[in-house]
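> Predicted model and sequence follow; I will ask about them next.
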Amino acid sequence: MTSPSVSREAYGEASDRLVADTASATSAQLATVADEILSVAGLLRTDLRLRRALTDPSRPGSDRAELIGSLLSGKVSQVTVDSVATLVAGRFARPGQLLDAAEHLGVDALLASAERDGKLAEVEDELFRFGQIATGDSGLAGALSDANVPLSVRVKLVEDLLKGKAQPATVRLVEVALTGFGGRGFAASLNRLVEATAEKRDREVAYVTVAKPLTDAEEQSLAAKLSALYGRDVSLKVDVVPAVLGGVSVRVGSDLYDGTVLRKLNAAKQAFA
């Protein structure tokens, strides 16, 4: 979370409550809780008055928790009610931070579900591959990113594309990206969810761009070097782009190491210019 300390504290308390309450839950039960929390986030997204009421600093946290509890009771599981009420009882500097926190909490539950099912690494790879497919097709990228297209239409498109080809958690996370996870655009949301999945596996994500596919030995060597550099395991996400001509570009967080032939040619052109 990148929110101020007050919202981080509220999120942390809600996350701890969720983890404790789902310690013995099955993967399916966690997936249900995740879907419920994400549905609450969807409600917060569309109802600004509710967001403001639930972050009103003049109201005690217990009152705000009681309000959301009364709205959700009987409609979702008690685990969801308790987790969201704990979140709402905390302090947020602005209403949008509550929405971000609710989205993160739902994603956390979804990733926990995939982890409990032993599918977390698979979900991470599927999210990245779908991102490559989407960005590689301008028509598809436009359709998925167009806020003027009803969300239900875009969700149906994703479900049709991924039905039987991806884990249920992957499909749900792509749907989260459609709504703009953390206020980002679709492509950026998808990348952040790839990184969140890797973080759940205690890994760093390295986006690698090459002109031709790396061999297994080359991937292992690069991963080992990056792991040594960053002090933790690294998950490589390799994108083959012939236009870079040769060499390797690696991006890890805000760090960029660009050793591609294209970059060197561009640098030479600028020097001569």
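It's in.

> switch to C-alpha atoms for all contacts and neighbour counts from now on
Noted.

> which other residues reach stretch 142-150?
154, 178, 185, 186, 187 (CA atoms under 8 Å, 6 or more residues apart in numbering).

> center of this structure - which residue?
Computing the C-alpha centroid of the chain and ranking residues by CA atoms, centre = their mean puts residue 193 first, at 2.3 Å.

> quick one: that residue from residue 116, how far?
For residue 193, the distance to residue 116 under the criterion CA to CA, to the nearest Å works out to 18 Å.

> Same question for residue 51.
Residue 51 sits 32 Å away from residue 116 when distances are taken as CA to CA.

> what do you get for residue 87?
24 Å.

> Could you do residue 59 as well?
In this view, residue 59 and residue 116 are 38 Å apart by CA to CA.

> more neighbours, the two?
Regarding residue 59 and residue 116, a neighbour count based on other CA atoms under 10 Å identifies residue 116 as having more, with 15 against 12.

> ok, structure two:
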Amino acid sequence: MTSPSVSREAYGAASDRLVAETASITAPQLVTVADEILSVAGLLRSDLRLRRALTDPSRPGSDRAGLIESLLAGKVSKAAVDAVSTLVAGRFARPGQLLDATEHLGVDALLASAERDGKLADVEDELFRFGQIVAGDNALTSALSDANASLGGRVKLVEDLLKGKAHVVTVRLVEVALTGFGGRGFEASLTRLVEATAAKRDREVAYVTVAKPLTDAEEQALAAKLSGVYGRGVSLKVDVVPGVLGGVSVRVGSDLYDGTVLRKLNAAKQAFAK
């Protein structure tokens, strides 16, 4: 999260509360808690007055927590109520920060469920592969990215595409991306969720573009080299693009290492054009 320290403190307290409340439940039960928290995020997204009331600095934290507890009582689990009320009791500089924090809390619960199920790496790969499928289909990109289209219709499209082919957490995270995770567009949200999943595994994500598939040995060597550079494990996301002609392009965060033949040709053309 990029919010001020007061928001991070509130998030940390809520996250700790959620971990404590859900320590003994199963992975599917944790998905249910995550869905409940994300439903609260949906409520906050649709109700600016509520967001303002829950972040009003003139009201004591206990008063704000009591307000959200009264709204959620009997509608969601105790774990969800306790986590969200702990979040609301903290201080936020802007109403939008509370929405972002609530979304993050729900996503963290989903990732914790996948981790508990031993499927976190699978979820990461499924999210990336789905992003590639979307990026390669203009009609699908338009259908899923259209914020003016019915959210229910877009959710159904995702469920139809992924039913029986992806982990339940993957499907739910794609649905989170449809709502614009952290205020981003769909594709950017999906990318951020891939990276959040990798971070849960204490890994950086390296986006690799090549003209032809890498061998297992080449992937292992590249991952080892990047791990040495970044001081932690690296998760390779390889995209095969014949148009780059040869070489390798690697992006990790804001770092770009472009050694493709296409880039070198373009650089040569620019040099001759001067």
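Everything's here; your move. Because the structure is predicted, anything quoted here is derived from the model rather than measured.

> Setting aside sequence neighbours, what's the nearest residue to the residue nearest to the centre of structure 1?
The spatial neighbour of residue 193 of structure 1 that comes closest, neighbours along the chain excluded (CA to CA, 6 or more residues apart in numbering), is residue 173 at 7.3 Å.

> need the contact list for the one you found.
107, 127, 193.

> which stretches of the stretch 51-200 of structure 1 form helices?
In the stretch 51-200 of structure 1, the segments counted as helices under DSSP state H, counting those that start in this stretch are 61-72, 78-89, 95-116, 120-136, 138-145, 151-162, 168-178, 186-200.

> would CSV of those with distance to residue 8 of structure 1 be doable?
As requested, these are exported to CSV (distance: least, CA to CA, whole Å):
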stretch, distance to residue 8 of structure 1
helix 61-72, 15
helix 78-89, 10
helix 95-116, 8
helix 120-136, 25
helix 138-145, 29
helix 151-162, 29
helix 168-178, 21
helix 186-200, 16
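
> can you tell which of these is closest to residue 228 of structure 1?
Distances from residue 228 of structure 1 to each of these were compared using CA to CA; the minimum, 17.0 Å, belongs to helix 186-200.

> Could you give me the buried positions within the closest one?
Across helix 186-200 of structure 1, burial judged by 16 or more other CA atoms under 10 Å covers 186-198, 200.

> again, but for stretch 237-257 of structure 2
Of the residues in stretch 237-257 of structure 2, those buried under the neighbour-count criterion (16+ other CA under 10 Å) are 237, 238, 239, 244, 246, 247, 248, 249, 250, 251, 252.

> what's the answer for stretch 9-26 of structure 1, then?
When neighbours are counted by 16+ other CA under 10 Å, the buried residues of stretch 9-26 of structure 1 are found to be 9, 10, 11, 12, 13, 14, 15, 17, 18, 19, 22.

> was I right about the fifth one contacting residue 87?
Yes - the pair residue 13 of structure 1 and residue 87 qualifies as a contact (CA atoms under 8 Å) at a distance of 7.0 Å.

> so where does the residue mapped onto residue 25 of structure 1 from structure 2 fall, helix or strand?
Under the alignment defined by TM-score structural alignment, residue 25 of structure 1 corresponds to residue 25 in structure 2. Here residue 25 of structure 2 sits in a region with no helix or strand, counting by DSSP states H and E.

> Repeat that for the one 4 residues further on.
Following DSSP H and E, the helix or strand that holds residue 29 of structure 2 is helix 27-46.

> what's the mean distance for that helix versus structure 1?
Helix 27-46 of structure 2 differs from its equivalent in structure 1 by a mean of 0.5 Å after superposition (mean CA distance after the TM-score superposition for structure 1).

> and that helix, what does it pack onto?
Under the contact definition 3 or more CA pairs under 8 Å, 6 or more residues apart in numbering; DSSP states H and E, helix 27-46 of structure 2 sits against helix 78-89, helix 95-116.

> Point out the one among the ones you listed that comes closest to residue 45 of structure 2.
Across the helices and strands packed on helix 27-46 of structure 2, the minimum distance to residue 45 of structure 2, taken as CA to CA, is reached by helix 95-116, at 6.6 Å.

> Flag every buried residue along the closest one.
For helix 95-116 of structure 2, using 16+ other CA under 10 Å, the buried residues are 95-115.

> Taking helix 168-178 as reference, get the angle to it.
Here helix 95-116 of structure 2 runs at 160 degrees with respect to helix 168-178, directions being taken by axes from the mean of the first three to the mean of the last three CA atoms, to 10 degrees.

> helices or strands next to helix 95-116 of structure 2 in the packing?
helix 5-21, helix 27-46, helix 48-54, helix 78-89, helix 120-135, helix 168-178.

> Save those as TSV, and put in distance to residue 68 of structure 2 too.
Formatted as TSV, these follow (distance: least, CA to CA, whole Å):
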stretch	distance to residue 68 of structure 2
helix 5-21	14
helix 27-46	9
helix 48-54	8
helix 78-89	6
helix 120-135	31
helix 168-178	22
